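One predicted model, sequence on top.
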Amino acid sequence: MSLRRFLPDNFTLCLIATVIAASLLPCRGSAAQVFNVLTDLAIGLLFFLHGAKLSREAVVSGLTNWRLHLTVLASTFVLFPLLGLALKPVLSPLVTPELYIGVLFLCTLPSTVQSSIAFTSMARGNVSAAVCSASASSLIGIVITPLLTGLVLQSHGQGAMSWGAVGEIVLQLFVPFVAGQVAQRWLGGWVQRHRPLIGLVDQGSILLVVYTAFSAAVLEGLWKQVPVSVLGGLLIVSAVLLAVALVITRYGSRALGFDREDEITIVFCGSKKSLASGVPMAKVLFSAHALGMIVLPIMLFHQIQLMTCAVLARRYAERAGVNRRKIVGPAETATAD
């Protein structure tokens, strides 16, 4: 049973299968153009559905806890980029320069939505605040991430991000999201009743981007540039970034005087990075031949954060159960259970 906690989920297996398919059968020529068009359409539909799903009432209900939301946003958009730059002397020798650019891009991404809320709920944290923080992070990231990417890459000696790239992000991601929010009053109920549809579009769009990205990268000689030793180095880099973020968000939230439920929300919303937002943004911001190197760190960090946070959420929940038994006593606990 404990071994299953560390096994990859079905979506991760699909990602691995997609990378293998792109490595063996990369799309090229007219087929690549068709896949690019399909990918753009799927991404637009994804953000439209996310806009239609997001309940304004749920967001408003969590807005009062502004200190928590500012802390989460600071962790996501300030702490992570600073870690990516500050740890460069230690971590960059472990990977290639191209992969480290992918790591820096990872540091600028918004938080996840679904898994942040799910882990907060599992750990018995402040779920309404998690809904608000994760949703706000995802929405703000559409604009902040490309700007941060430009600043971080410029400090890394890679040149500034063009305003045209920011405009493309807004057009391809933000406009469909706003359109979904406008249509939320009519489509919100239908979308809530068909949540698997969003999951299908979500995962399908990511798999399409991964396939086209790795196809282009394989044709450019990706696997000659990324041996097994470099993948091992990337694993260490991702693990170190996540570990430092988890420690800072946990003990930082306590130092700031947050209670246990808010601490849980800060830990799970402030330490995570979104694969669903990151992959579409990377497609717009980076050239096709570099995209595989950019997406690879996001995919690896995604799996590490899921496995680590699953274990951490269970420990939080177990600790909450122990504390509750101490407060209410054995008899009341048995009745409540």
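Sure thing, it's come through. Since this is a predicted model, take the numbers as computed values, not measurements.

use CA for all of it now, contacts and neighbours both
Will do.

any idea which residue sits dead centre in this structure?
When C-alpha atoms, centre = their mean is applied to the chain, the residue found nearest the centroid is S274 (1.2 Å).

who's in contact with E261?
By C-alpha atoms under 8 Å, 6 or more residues apart in numbering, the contact set of E261 is 124-126.

For L91, state which of these is nearest.
Using C-alpha to C-alpha, G125 comes nearest to L91 of the contacts of E261, at 32.7 Å.

let's bring in a second one:
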Amino acid sequence: MLKRFKVDSFVIAIVISIVLAYFFPQLGASNSPVPLELISSFGISLIFFFYGLSLNSEVIKNGLKNWKLHLTVQSSTFILFPLLILPFFPLFKDTSYELLWLAFLFMAALPSTVSSSVVMVSMAKGNLPAAIFNASISGIIGIILTPLWMMPFITQTDVAFDFSSIYFQLISEIVIPLILGLFLRKFLGSWAQRHKRQLSLFDKFVILLIIYKSFVHSFEDEIFSSVSLLEMGAMVALVLLLFFIVYSLTGWFGKLLNFNHADRITNRFCGTKKSLVHGTVFSEALFGQTSIIGIILLPLMFYHAIQILIISVIAAKKGKEQQKELN
């Protein structure tokens, strides 16, 4: 039972990064001799370059056949999630909670995860090729849709944003490296597959570096002084509520569209996930010039921990049920 509820090591690493940012901010401070901004920017470019190298064109070609499932998953990721957050905007507009609402919208507009979605679907005996396709294509769609969801509301905040620099950063750090990776996949794709584990560790290292740097700046500007422990507890409760609403709705859509058992698992597991990797990277592009990035990432980090914990338990249970039926 304890093994089933084992805390994800990456979640622990995130907590450690935030603690280090609070007690040892020297490396990420504004006057630090270490160019963390440049290092994290270069790291982001490499993440998407390796992502392009790792994309399997055959899986994507074959995956297009199951269009009804893919359309449902991507609609859940990029339409259902934001639409559950949008109606509450009038309640929080021009209040002290508007920034927290924006953080929830940012989380809701993000792509699905890649590795954890595939692993969980595999564990639960779902449609694995469809999971790989949706996880892969979600990151590409997110490059376009996530900023589109955010831009109208970013302009209404009191924070000054330079949109030319935002678009330049999105193109230079994400789009160009991704395209370059896709072009070089023929030559370096096999190398990327062989070193998949090391590249995954590199991704996580860059994300932890960005989280550390972002929280250092937030602590420097005392941005968290406006968020109480009670509000953080409410944030966790809202994240939980959002997860179970989407999990229930994706299950209902699966039944409505007569998906088979394997497709229902993939629809639910991929359609309820949000990517911390993409979230951290996009937050750098959209909010990187401000100190609010720490608060912007809070709901996402809570959601990341919750989705891994809950889906891993459900996946293990469904995998055992399927195994019993086969036996």
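Thanks, I have it. Bear in mind the structure is a predicted one, so any value in this text is a computation, not a measurement.

before we move on, back to that, using TSV, lay out the contacts of E261 of structure 1 together with neighbour count and distance to I304 of structure 1.
Listed next are the contacts of E261 of structure 1 as TSV, based on neighbours: other C-alpha atoms under 10 Å; distance: C-alpha to C-alpha, whole Å:
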residue	neighbour count	distance to I304 of structure 1
R124	21	22
G125	26	21
N126	20	23
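
So which of the residues you listed sit within helices?
When the contacts of E261 of structure 1 are checked against helices (DSSP state H), there are no matches.

So which of these sit within strands?
Per DSSP state E, strands hold no members of these.

Please identify the helix or strand for the nearest residue to the residue nearest to the centre of structure 1 once chain neighbours are set aside.
Leaving out its chain neighbours, the residue that sits closest to S274 of structure 1 by C-alpha to C-alpha, 6 or more residues apart in numbering is T112, at 4.3 Å. Under DSSP states H and E, no helix or strand contains T112 of structure 1.

hang on, T112 of structure 1 packs against A136?
No - the criterion here is C-alpha atoms under 8 Å, and T112 of structure 1 misses it with A136 at 10.4 Å.

what's the distance between L83 of structure 2 and L110 of structure 2?
13 Å (C-alpha to C-alpha, to the nearest Å).

which one of the two has more residues nearby?
L110 (30 against 14; other C-alpha atoms under 10 Å).

before we move on, what SS does the more buried one have?
Secondary structure, DSSP: H, G, I helix; E, B strand; the rest coil: L110 of structure 2 is coil.

what sits against it?
With C-alpha under 8 Å, 6+ apart, L110 of structure 2 has these contacts: 77-78, 142, 146, 274-275, 278-279.

between these, which is closest to V19 of structure 2?
G279 (20.1 Å).

Now do the contacts for that closest one.
Contacts of G279 of structure 2 by C-alpha under 8 Å, 6+ apart are 106-107, 110, 297, 300.

What is the equivalent residue in structure 1 for S138 of structure 2?
In structure 1, S138 of structure 2 lines up with S137, judged by TM-score structural alignment.

quick one: the helices in the stretch 101-250 of structure 1?
Ranges of helices in the stretch 101-250 of structure 1, per DSSP state H, counting those that start in this stretch, are 114-122, 127-155, 163-169, 175-182, 184-193, 195-219, 222-225, 228-255.

among the ones you listed, which is nearest Y316 of structure 1?
Closest among the helices of the stretch 101-250 of structure 1, once you apply C-alpha to C-alpha, is helix 114-122, at 8.4 Å.

tell me which residues of that closest one are tucked away?
115-122 (16 or more other C-alpha atoms under 10 Å).

what's the mean distance for that helix versus structure 2?
Following superposition, helix 114-122 of structure 1 is found to deviate from structure 2 by 0.7 Å on average (mean C-alpha distance after the TM-score superposition for structure 1).

the inter-axis angle of that helix versus helix 127-155?
Comparing the axes of helix 114-122 of structure 1 and helix 127-155 via axes from the mean of the first three to the mean of the last three C-alpha atoms, to 10 degrees yields an angle of 140 degrees.
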